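Peer 1: sharing a model that was predicted from the sequence below.
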Amino acid sequence: MLDKVAPTVRPPRSGFATARAALADGADPVALALDAADRAQAAAGDGIFTALVPRAEVERKAAAAAARARAGEALPLLGLTFSVKDNLHVAGMATTLNCPVVAMAPQESALAITRLEAAGAVLIGKNTLDQFATGLNGTRSPEPLCRNALDPAFIPGGSSSGSGVAVAAGIVSFSLGSDTGGSGRVPAACNGIVGLRPSLGLVSTRGAVYNSRLLDCIPIFATHVEDASEILGLIAGHDPLDPWSRRDADAIGTAPAPAPSSRLAVPRKDQMRFFGDADAEAAFAANLDRLRGLGFTLEEIDFAPFEEAGRLVFQSALVAERLVEYEEIITTQRDAIHPAALAAIEPGRCYSAKQAFETLYRMRELQRVAEGALADFAAFVVPTVPTIYTIDEMLADPMGRNSVMGTYTYFVAPMDLCAIAAPGAPARAGLPSSLSFIGLAGQDGVVAGLAREFQRQA
């Protein structure tokens, strides 16, 4: 067991403001990129990355971006660095899903990545994940386990564990993950940063390896809400080559916007669960008080339909969709798969086509319920996670405690909502809590505006 380590707050050495201030003072963008590459190399044994871009390649790409800027091209992300979860394709780098025996060799990068590079950002590496993106805790992966950036005794959250930690540890300016049931928000909550889950179809998922084509999106990790929103604005938009891309994606506002109402919905108090974590419960109350101090009115609504929608993600025939990508793998490479990942995929074989249709029908009905329940509110506000576990606690009950982590995140995708998680008051062991602002599809700018105001009052 790890000795108790006091939480520490790492300065955002590669944050947006830090990098831009350095550029304004005459810093070389190539040097900034190489600094990030050196930080990543120093952390190479910490389970944060599955692969790093060679230092010479980082230098080449940063130099090319700097030359474009000198030639007069507008590069909004010049001087910034990023990393991506290892289920997003990067041309010339293996996509492993944290299972090396199934490594793919993509010839083309995911569209989101090419857009970021076109804007001047430099890729530093590929991040670890719960194998096949099948967890919310970060321990379903080969050793060495990725550990919480603030206190290594605790889980980093998953499945985008490395993506969250790389930002929280100050290695890169921002990162991309994937999110089916909470993987773009739970690591943010565990590591005290921002996690933005866009509306389904707002960001093209072309070049991603899916858990669910119905529910998956590409989320953004950053230290501040406005930074995450800036990245969203650059990667969002209709992609005619992605059948899941929204036709109205170019018309959806992504920048933080004023709330259309001072009314916020919260779950009924008697329906809230913190699983014995009194510190988390107290932190949520403190976070709600902060919102009241900002002038918002909080009104309770029935959480039962949201809980039901959340159960559909991993306790219904929707699980069978994972077999589209992974059935051959779990059949031919069974010994290479983490037992918890296998336990998350294999139950899909137990459902019938009839059950799948019934689940889809119920999902659509629950989307209508969400539309009605949230229509008169600026957003729905919930804890991002009900508690946080140590790694030892998670490994003692890997299935049950993993499900606990999704209590307030699972429902977002099946109800066709968008969400952003921002750090809040101190909670267990002094780690920050996290509050999620959730809105109807297309309300990305509104929830970002709320989260920005909340974060600014910290």
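Peer 2: On my side now, so go ahead.
Peer 1: please make it C-alpha for all contacts and neighbour counts, starting now.
Peer 2: Fine.
Peer 1: which helix or strand contains Asp239?
Peer 2: Using DSSP states H and E, Asp239 sits in no helix or strand.
Peer 1: alongside the first one, take a look at this:
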Amino acid sequence: MVGERALSDYGVPANAFNPDYIPGGSSSGSAVVTAAGMVSFALGTDTAGSGRVPACFHNLYGVKPSLGLLSTRGVVPACATLDTISLFTFTADDAAKVLGITAAYDDQCAWSRKHDFAVHGKRYGKAPTAFRFGVPLESQWQTDAAYTQGMHQAIDELEALGGEKVELDCSPLLAAARLLYEGPWVAERYHVIRDLMKSHPNAVHPVTFEITQGGATPLAVDAFDARYKLAEFKRQADALISQVDVMLSPTTVTHPTKAEVAADPIGVNSRLGTWTNFMNLLDYSAWRCR
């Protein structure tokens, strides 16, 4: 049990339980109880990064599977076409074990799909003697000093394992990310709570209300326009990452305080999703490593 070991054994960051800093988004409760040693692992949800940003802030392994790998039956949706269950664990072994158990086809979930790990999966373990890993152009990182240092450290560690760094222009990924909140996918969020917003508007947090209300106006043609753009970004992104064996990017760009979020909630949250918002739209899996 993780609770029997000191949290320092797992390298939990000093800011993880600092009340001045945010815990990290809508699945942060799952991250907090795991990092505190109250549970051995926890489930969350991920639409725009909620399964990865809290894992980053609490130095946990955060797994965001591709869409439909884990059943979302019973999950209150944010965007049903993009939502996926996420995992929070202390170790890679725990993450692999939980994923292996939970990644089961559910014929009662409309979004569930079958997946054969024996065919498509790769066993992790000893690193290959040579591999290529992609890294965004540093001018695209948008990270603060601490997170920039963390990226350089990760690059050094991968190179020490025999990896060859390949710098990639990640413009298609960043462009796709902007579609999540600047495009008609906000209408899908509006679809979930529109009745509540109309009948009990005060029950919705003002920031959530402001963002979601924008989903009431897009036309069907706007959705098709965005879908066509996304298809092109997907084509470009697939070609981009096909050049490497694995892609390394920041999980997020900074760890803001509660005061910073209160002063600019939409702007700060948008920055936090710089390197997570495109993942679900492009149907990529993501792994936040410690």
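Peer 2: Structure received. What you see is a predicted model; the values in this text were computed from it and never measured.
Peer 1: map Lys114 of the second structure across to the first structure for me.
Peer 2: Matched by TM-score structural alignment, Lys114 of the second structure corresponds to Arg247 in the first structure.
Peer 1: likewise Ser171 of the second structure?
Peer 2: Using TM-score structural alignment, Ser171 of the second structure sits opposite Ala304 in the first structure.
Peer 1: how many residues are close by its match?
Peer 2: Close neighbours of Ala304 of the first structure, defined as other C-alpha atoms under 10 Å, add up to 12.
Peer 1: residues contacting it?
Peer 2: Gln271 (C-alpha atoms under 8 Å, 6 or more residues apart in numbering).
Peer 1: quick check, central residue of the second structure?
Peer 2: Gly49 (2.9 Å; C-alpha atoms, centre = their mean).
Peer 1: stretch 183-199 of the first structure maps to which residues in the second structure?
Peer 2: Under TM-score structural alignment, the match for stretch 183-199 of the first structure is residues 50-66.
Peer 1: and the end-to-end length of the matching stretch?
Peer 2: 14 Å (C-alpha to C-alpha, to the nearest Å).
Peer 1: do the same with stretch 17-30 of the second structure
Peer 2: One end of stretch 17-30 of the second structure sits 13 Å from the other (C-alpha to C-alpha).
Peer 1: buried sites along that stretch?
Peer 2: 17, 21-30 (16 or more other C-alpha atoms under 10 Å).
Peer 1: list the contacts of it.
Peer 2: 15-16, 32, 42-46, 50-51, 53-55, 57-58, 88, 255-259.
Peer 1: cool, stretch 216-225 of the first structure as well?
Peer 2: 12, 15, 163-164, 167-168, 173-180, 184, 188, 193-201, 203-205, 210, 228, 231-232, 413, 422, 448, 451-452, 455.
Peer 1: strands of the stretch 1-150 of the second structure, start to end?
Peer 2: 41-46, 61-64, 84-89, 131-136 (DSSP state E, counting those that start in this stretch).
Peer 1: so the third one corresponds to what in the first structure?
Peer 2: It stands for strand 84-89 of the second structure. The alignment of strand 84-89 of the second structure onto the first structure (TM-score structural alignment) covers residues 217-222.
Peer 1: nearest spatial neighbour of Pro218 of the second structure, skipping sequence neighbours?
Peer 2: Counting by C-alpha to C-alpha, 6 or more residues apart in numbering, the nearest residue to Pro218 of the second structure once its immediate chain neighbours are dropped is Pro184, at 5.9 Å.
Peer 1: any idea how far His120 of the second structure is from that neighbour?
Peer 2: 33 Å.
Peer 1: these two: who's more crowded?
Peer 2: The neighbour count for Pro184 of the second structure versus His120, taken as other C-alpha under 10 Å, is higher for Pro184 (25 against 7).
Peer 1: list the residues that contact the counterpart of the more buried one in the first structure.
Peer 2: Using TM-score structural alignment, the partner of Pro184 of the second structure in the first structure is Ala317. Shown in contact with Ala317 of the first structure (C-alpha under 8 Å, 6+ apart): 348, 351-352, 355-356, 359.
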